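In: quick one: sequence plus predicted model below, questions after.
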Amino acid sequence: MSLTGRVGKSLAPRITELAPGLTTSFVREALSRAIDGVGPLPGAAAAADKQLAEQHGNVERAIHEVIENHVRYAGTQGFATNVGGLVTAAFAIPANITGVTLVQCRMIAAIAHLRGHDLHDPRVRNAILTTLLGEEVVTSLVRKKKLPAPPMALATAPAHDPNLDAIISAEVAADLIARIAGKRLATTIGRRVPVVGGLVGMGADGYATWKIGRYADREILPRTRGSAAR
């Protein structure tokens, strides 16, 4: 884990001070907006279908384009100002975190859609949020038995476990708090070192989104007939 990540984790319990609007309900609302569409962005399935059409039905190429597009979205300055009511409703949360969360949820959901998963299935929604945590965090949580399984297993579980909804939402909210704390530290450093400040402003979110996209590509596999919603 990076220095900013370690510092972020140590500050994560100060949730009220760092981001009083960042709750588990915010996490679920962000996911819903990412799937249904918000502001200038159409929903995840529509974005995925557009890429699939442009790639002449080649799913793997469409997934590659989905990831590349969302990496660009994440790195675009000022994106979060265009995501509409969600930012207004959660004004206490730094707009950058709000925007990047939406972008990354939308990207993962688009990949899941292209792999044949139903975005309205609560199991799939839990898998999307779990993927948002990133491979290292997911592996650690599964090892510590804080999560029962990685995203693909959650998406194709025999039945939806409602108790997991709150657990996963809480883990994602804590992770976002850690990101906020880490970014505040990095921004402070960046004020003194202009090059670092520029990288934090444009490169960090894009790189993080690329990593999560690659993880989603590896983890969320095509749905088989036996894993269809029951």
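Out: Looks like it arrived, so ask away.
In: switch to C-alpha atoms for all contacts and neighbour counts from now on
Out: Noted.
In: how much space separates the closest residue to Thr23 other than its chain neighbours from Leu129?
Out: Leaving aside its chain neighbours, Thr23 sits nearest to Ala173 (6.3 Å; criterion: C-alpha to C-alpha, 6 or more residues apart in numbering). Ala173 sits 10 Å away from Leu129 when distances are taken as C-alpha to C-alpha, to the nearest Å.
In: rewinding a little: ok, now which ones touch the residue nearest to Thr23?
Out: Contacts for Ala173 (C-alpha atoms under 8 Å, 6 or more residues apart in numbering) come out as 22-24, 27.
In: Ile189 touches Gly198, doesn't it?
Out: No - here Ile189 lies out of contact with Gly198, judged by C-alpha atoms under 8 Å, at a distance of 11.0 Å.
In: gap between the helix or strand harbouring Ala112 and the chain center?
Out: Here Ala112 is covered by helix 95-114, with elements defined by DSSP states H and E. For helix 95-114, the gap between its own C-alpha mean and the chain's C-alpha mean amounts to 5 Å (C-alpha atoms, centre = their mean, to the nearest Å).
In: could you give the number of residues near Lys145?
Out: When neighbours are counted by other C-alpha atoms under 10 Å, Lys145 registers 10.
In: quickly find the element holding Thr131.
Out: With the criterion set as DSSP H and E, the secondary-structure element containing Thr131 is helix 122-132.
In: give the next helix or strand downstream of that helix.
Out: Of the helices and strands lying after helix 122-132 in sequence (DSSP H and E), the nearest is helix 135-143.
In: what's the angle between that next one and helix 122-132?
Out: Helix 135-143 and helix 122-132 meet at an angle of 120 degrees, taking axes from the mean of the first three to the mean of the last three C-alpha atoms, to 10 degrees as the criterion.
In: distance between helix 135-143 and the chain's centre?
Out: Taking the mean C-alpha point of helix 135-143 and that of its whole chain, the gap between them comes to 15 Å (C-alpha atoms, centre = their mean).
In: okay, now the one to match up with it:
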Amino acid sequence: MTDESDEKLNTIEKVGAALVEQLTRVVDHGVGPLAGSRTYAEARAASYGDPERAIRRIINETTVMAGTAGFVTSLGGFITLPVTLPAHITGQAILNARAVAAIAHLRGWDLRDEVVRQAILITIAGGSPNAMLAGFGVKVTRKLAETAIQRLPIEVLRSINKKVGFMLVAKYGTKRSVVTLTKLVPGIGGVVGGTVDATFTRVVARVAKKAFPPLGSDDNVKYAGVQ
């Protein structure tokens, strides 16, 4: 690669790492007017009683907010990145992050667990957690007790975060702000460009419902299809 290509890749890596850090913070603590995922999920569960009804409400609310340009743009202003992305793009990522983690929480997944947190980030990027985590040698069962005792080596965590960072930029970035990743990173999939709207939020929500099945029944089934 040329020096220019190397510089662009370094920029993408920095932006991706910042997105991973910021979205993790959104899940844990919220941002701006939005509460963190646990607080949000538990408030909806208290209102609707049944977790699945609460999840449907979360998806509907998030989809509406994702389609509201002014609201989404205001959220994007709370994220600081090495390269400025349009506020409505980062706002979409914030909304999707909170919703995915809320779905996982309502279905019994521990948001503090390292593997679960990685799966949430992959889902936010529109990826399939089972396939990607398996590629790093991670096997996750649906038993929370088993999942919680699994600790990933720091090198594995860094590798996963780096790839997730690239995926997030590919999904939420624009040509104007970064580059077309497919030309620089083989296999990353998709061209950077265009806006992510309510339709993508629906897609991410469907992936989240599949990736985080309800715990408690048939706990021996492997997580999200990982065999």
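Out: Great, that's in hand. On a predicted model such as this, the values are computed, not experimentally measured, just so you know.
In: care to give me the TM-score?
Out: Put the two chains on top of each other and the TM-score (TM-score structural alignment, normalised by the length of structure 2) is 0.69; 196 aligned residues with a C-alpha RMSD of 3.5 Å.
In: residues in structure 2 aligned with the helix holding Thr131 of structure 1?
Out: Counterpart in structure 2 of helix 122-132 of structure 1, with TM-score structural alignment as the criterion, is residues 114-124.
In: quick check: longest helix of structure 1.
Out: Scanning structure 1 for the helix with the most residues, using DSSP state H, yields helix 162-192.
In: what lies in contact with the helix or strand following that one?
Out: In the C-terminal direction, the helix or strand that comes right after helix 162-192 of structure 1 (DSSP H and E) is helix 194-198. The set of residues external to helix 194-198 of structure 1 that reach it, using C-alpha under 8 Å, 6+ apart, is 186-187, 189-191.
In: of those residues, which is the nearest to Lys9 of structure 1?
Out: Ala186 (14.0 Å; C-alpha to C-alpha).
In: for whatever residue of structure 1 lines up with Lys209 of structure 2, pull up the helix or strand it's in.
Out: In the superposition onto structure 1, Lys209 of structure 2 corresponds to Asp217 when matched by TM-score structural alignment. According to DSSP H and E, Asp217 of structure 1 maps onto helix 204-219.
In: from memory Asp113 of structure 2 sits against Glu146, does it?
Out: No - counting by C-alpha under 8 Å, Asp113 of structure 2 stays clear of Glu146, with 10.6 Å between them.
In: which one of those two has more residues nearby?
Out: Asp113 (15 against 10).
In: any idea how far that one is from Ser217 of structure 2?
Out: Taking C-alpha to C-alpha as the criterion, Asp113 of structure 2 is separated from Ser217 of structure 2 by 20 Å.
In: ok, Ala35 of structure 2 next?
Out: Here the criterion is C-alpha to C-alpha. By it, Ala35 of structure 2 lies 30 Å from Ser217 of structure 2.
In: same question, Phe136 of structure 2
Out: Taken as C-alpha to C-alpha, the spacing of Phe136 of structure 2 relative to Ser217 of structure 2 amounts to 27 Å.
In: residues in contact with the residue of structure 1 most remote from its centre?
Out: Seen from the C-alpha centroid of structure 1, the residue lying at the greatest distance (C-alpha atoms, centre = their mean) is Arg192, 29.8 Å away. Residues near Arg192 of structure 1 by C-alpha under 8 Å, 6+ apart: none.
In: likewise Gly37 of structure 1?
Out: Counting by C-alpha under 8 Å, 6+ apart, Gly37 of structure 1 makes contact with 43-44.
In: that older thread, what's the angle between the helix holding Ala112 of structure 1 and helix 162-192?
Out: Note on geometry: by the same axes, to 10 degrees, helix 95-114 of structure 1 and helix 162-192 are set 130 degrees apart in direction.
In: compared with structure 2, how much does helix 95-114 of structure 1 deviate?
Out: Average distance, helix 95-114 of structure 1 versus aligned residues of structure 2 after superposition (mean C-alpha distance after the TM-score superposition for structure 1): 1.1 Å.
In: who does that helix touch, helix- and strand-wise?
Out: Where contact means 3 or more C-alpha pairs under 8 Å, 6 or more residues apart in numbering; DSSP states H and E, helix 95-114 of structure 1 is packed against helix 24-36, helix 44-54, helix 59-75, helix 85-89, helix 122-132, helix 162-192, helix 204-219.
In: so Arg151 of structure 2: helix, strand or coil?
Out: Each residue gets one of three states, and Arg151 of structure 2 gets coil by DSSP: H, G, I helix; E, B strand; the rest coil.
In: show me what it aligns to in structure 1.
Out: When the structures are aligned by TM-score structural alignment, the residue of structure 1 matched to Arg151 of structure 2 is His160.
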